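J.: next come a sequence and a model predicted from it.
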Amino acid sequence: MDVKQTEFIKSAVKPRDFPPATLPEVAFVGRSNVGKSSLINVLANRKALVRTSSTPGRTQLINFFNVNGLLTLVDLPGYGYAKAPPEVRKQWGPMIETYLAKRENLKAVVLILDIRRIPSDGDLQMLRWLENYNIPPILVLTKCDKLSKVERARQTGLIAAAIQRDKGMMLLFSALSRDGRDQVWQEIVRLLEVQA
């Protein structure tokens, strides 16, 4: 995807506040501190479209971004961050599930997993929701630059087994080297059926 223009549309919590469902959407979700903001920034060719933070749990709203006037990237709150205030943590699950269940123009979800970690209960719950609502997942393993090729292959196999998916479904990504950017875009374009 040749990204010429990306702009922030709005933040929202409830469906009534979402922008009009006119463009196909792809949402991004993952455990807090998994590299979600960095992935979105690399895909959008912008350094700070989405604010990155060393403090997990920063995204607490659903954020919508227009790309080339063709599609919408949706940044969902990270899950599993224990130090977020309890009332905020309580809202995350229902907010995310409501979006997944009710957003009719949602075509795919990029589920982001840290290649160095075995998927958490939150990751497995997210996969169950995606299956339940018939939303195709795009499985992206981030932070690949932190491992050797041999370790990458081993971890990819362990993660695939843990989530009961084929190893070939995993897209490896590094925000540092930008490796994997084109493959992630190819999958998004394929599932959203938009012009690259």
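T.: Cool, got the structure. Residues are numbered from 1 along each chain as shown.
J.: alpha carbons only for contacts and neighbour counts from here, please
T.: Will do.
J.: residue with max distance from the center of this protein?
T.: Distance from the C-alpha centroid of the chain, by Cα atoms, centre = their mean, peaks at residue 150 (25.5 Å).
J.: and the comparison structure, right after this:
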Amino acid sequence: MAFLLHQARFFTTVNHLRDLPATARPEIAFAGRSNAGKSTAINLLCNQKRLAFASKTPGRTQHINYFSVGPEDDPVGYLVDLPGYGYAQVPEASKAHWEMLLSQYLATRAQLCGLILMMDARRPLTELDRRMIEWFAPTGKPIHALLTKCDKLTRQECTLSLRTTKKAFEEYRQQGYEGKLTAQLFSALKRVGLEEAHALIESWLVPVAGGEPAGEAAQGPAA
């Protein structure tokens, strides 16, 4: 099965909001803790081994990396790899830069159509994960959580992790969050949830006729 995300390539990297590209196509942001497996997941989703790079020192990379999707001369949109967060040994100045960069990008970037939040299935919804949700919540745009590394859990533990995440998302909805909140289990090693993630992400980039997201019918256990 061919996926649009397999036509992804590096586009640009920026370290300041003023340098964000003046593109008109939709963007999907990928966020997650430094050890949540974000780079590995992006590489798998795009069927490439070294598209997104994981720093040898967690938390060191403080740049926003753009990857174009679709034909090189006329991309349909962009995947945006945000700096990983939550690594304790990062200097305070780097943490402050990270917080400014991510919070303002998530809150103000008009081209941003959704957030893929990657959380280790063994430790979902940390304080920093919740902060990401709260920065993005005022936009009313959708958030989809990939509960990564689920292969390290038993079936019962996977069920509990997914249930806990959905319960927290329901609480956000009750608090007035207008965007759609969904979650699914994901494992890059075992390729768990790969097709579901492909379908949802691509539906954000290229909605089907009538504006109905294609991912609606493809989420299965993630709904």
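T.: Looks like it arrived, so ask away. Quantities reported herein were computed from a predicted structural model and do not represent experimental measurements.
J.: can you calculate the TM-score here?
T.: Aligned and superposed, the two chains score 0.90 in TM-score terms (TM-score structural alignment, normalised by the length of structure 1); 195 aligned residues with a Cα RMSD of 2.1 Å.
J.: ok, the counterpart of the residue farthest from the centre of structure 1 in structure 2 - contacts?
T.: Superposed on structure 2 with TM-score structural alignment, residue 150 of structure 1 falls opposite residue 156. By Cα atoms under 8 Å, 6 or more residues apart in numbering, the contact list for residue 156 of structure 2 is empty.
J.: ditto for residue 82 of structure 1
T.: Counting by Cα under 8 Å, 6+ apart, residue 82 of structure 1 makes contact with nothing.
J.: please apply the same query to residue 124 of structure 2.
T.: By Cα under 8 Å, 6+ apart, residue 124 of structure 2 lies in contact with 147, 161, 165.
J.: the second one against residue 121, yeah?
T.: Yes - in terms of Cα atoms under 8 Å, residue 161 of structure 2 counts as a neighbour of residue 121; the distance is 6.0 Å.
J.: the alignment partner in structure 2 of residue 193 of structure 1: how many residues sit nearby?
T.: Under the alignment (TM-score structural alignment), residue 193 of structure 1 maps onto residue 206 of structure 2. Neighbourhood size, residue 206 of structure 2 [other Cα atoms under 10 Å]: 15.
J.: ok now the longest helix anywhere in structure 2, how far from the chain's centre?
T.: Longest helix of structure 2, by residue count under DSSP state H: helix 155-174. Averaged C-alpha coordinates place helix 155-174 of structure 2 at 17 Å from its chain's average position (Cα atoms, centre = their mean, to the nearest Å).
J.: identify the residue nearest the residue most central in space within structure 1 in space, chain neighbours excluded?
T.: The centroid of structure 1 falls nearest to residue 28 when counting by Cα atoms, centre = their mean (2.1 Å). Distance criterion Cα to Cα, 6 or more residues apart in numbering; nearest residue to residue 28 of structure 1, sequence neighbours excluded, is residue 110 at 4.7 Å.
J.: where does the one you found sit: helix, strand or coil?
T.: Three-state assignment for residue 110 of structure 1 (DSSP: H, G, I helix; E, B strand; the rest coil): strand.
J.: show me what it lines up with in structure 2.
T.: Match for residue 110 of structure 1 (TM-score structural alignment): residue 116.
J.: cool, and residue 183 of structure 1?
T.: Under the alignment by TM-score structural alignment, residue 183 of structure 1 pairs with residue 196 in structure 2.
J.: what does residue 24 of structure 1 give?
T.: With TM-score structural alignment defining the correspondence, residue 24 of structure 1 maps onto residue 26 in structure 2.
J.: secondary structure class for residue 21 of structure 2?
T.: Under three-state DSSP, the three-state class of residue 21 of structure 2 is coil.
J.: with residue 130 of structure 2 instead?
T.: helix.
J.: not counting sequence-adjacent ones, nearest residue to the residue mapped onto it from structure 1?
T.: Aligned counterpart of residue 130 of structure 2 in structure 1: residue 124 (TM-score structural alignment). Nearest residue to residue 124 of structure 1 in three dimensions, chain neighbours excluded: residue 163, at 6.8 Å (Cα to Cα, 6+ apart).
J.: ok, which stretches of structure 2 are strands?
T.: Using DSSP state E, the strands of structure 2 run over residues 8-14, 27-32, 64-69, 77-81, 112-120, 143-148, 181-185.
J.: want to throw those strands into a markdown table with distance to residue 100 of structure 2?
T.: Formatted as a markdown table, the strands of structure 2 follow (distance: least, Cα to Cα, whole Å):
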| stretch | distance to residue 100 of structure 2 |
| --- | --- |
| strand 8-14 | 14 |
| strand 27-32 | 14 |
| strand 64-69 | 12 |
| strand 77-81 | 16 |
| strand 112-120 | 17 |
| strand 143-148 | 20 |
| strand 181-185 | 24 |
